[in-house]
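In: Show me how the following folds:
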Amino acid sequence: MSVIIKPIVTEKITKDGELFNRFGFVVDKKANKVEIKKAVEAAFGVSVVAVNTMNYRADRSVKYTKSGLISGKTNAYKKAIVQVKEGESIDFYTNI
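Out: Alright, predicted model coming up:
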């Protein structure tokens, strides 16, 4: 089971990484904080201080068009904000 699905690279998360050593990841829905901490430490070689998780639900939407109703939804996912030890950093652009 792969715990880390992909990193989150947005303006807000990038700013948090520069100021507070916090980085965001989309993780498996069933993963807990201990598993996320071990996966990040193994993948990037950093020491994790704290892990905060958030579950995002699927949002449903309906659009009224000329051809009728179009319904859709976004995917549900779990997001983890990981704080690493002072002085350490994760560079998403060089690590594969």
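In: Please make it C-alpha for all contacts and neighbour counts, starting now.
Out: Will do.
In: C-terminal to the biggest helix by length in the chain, what's the next element?
Out: Longest helix of the chain, by residue count under DSSP state H: helix 33-44. Downstream of helix 33-44, the first helix or strand assigned by DSSP states H and E is strand 48-56.
In: To check against the first, give me the structure of this:
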Amino acid sequence: MMLLQTEKALRLLEQYNTITILVPREYTKSKIKEFFEKKGYKVKKVNTLITKKGLKKAYVRFKEEGVARKVAEELGGL
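Out: Down below sits the predicted model:
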């Protein structure tokens, strides 16, 4: 998993408690959610899409405030 640090990704992080990550194409929404819940974070919602370049992007929104920033720091992004 790789954290994206675009303007949109940072805005989502700040305003909506959501991280944006690139994941392998075989990962499902439930697999992504399970990954973060095993680490002790409560996930509210996971959205995925395939980019034009063929990469899979996931938007992971957390239930508790401020968790997205903590997760981003753990993934080595901020």
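In: one step back: okay, the angle between the longest helix of structure 1 and strand 48-56?
Out: 120 degrees (axes from the mean of the first three to the mean of the last three CA atoms, to 10 degrees).
In: thinking Ile21 of structure 2 is in contact with Leu3, fair?
Out: Yes: look at Ile21 of structure 2 against Leu3 with CA atoms under 8 Å: they come within range, at 4.4 Å.
In: what's the counterpart of Met54 of structure 1 in structure 2?
Out: The alignment partner of Met54 of structure 1 in structure 2, by TM-score structural alignment, is Leu49.
In: in structure 1, which spans are strands?
Out: All strands of structure 1, identified by DSSP state E, fall at 4-8, 22-27, 48-56, 60-65, 68-73, 77-84.
In: ok now the fourth one, how far from the chain's centre?
Out: In this case it means strand 60-65 of structure 1. For strand 60-65 of structure 1, the separation from the chain centroid amounts to 28 Å (computed by CA atoms, centre = their mean, to the nearest Å).
In: Show me what counts as buried in it.
Out: Residues of strand 60-65 of structure 1 classed as buried: none (neighbour count, 16 or more other CA atoms under 10 Å).
In: quick one: contacts of that strand?
Out: Residues from elsewhere that reach strand 60-65 of structure 1, judged by CA atoms under 8 Å, 6 or more residues apart in numbering: 69-74.
In: Check the strands of structure 1 for me and report the most buried one.
Out: Mean neighbour count (mean count of other CA atoms under 10 Å) peaks for strand 22-27 among the strands of structure 1, with a mean of 22.
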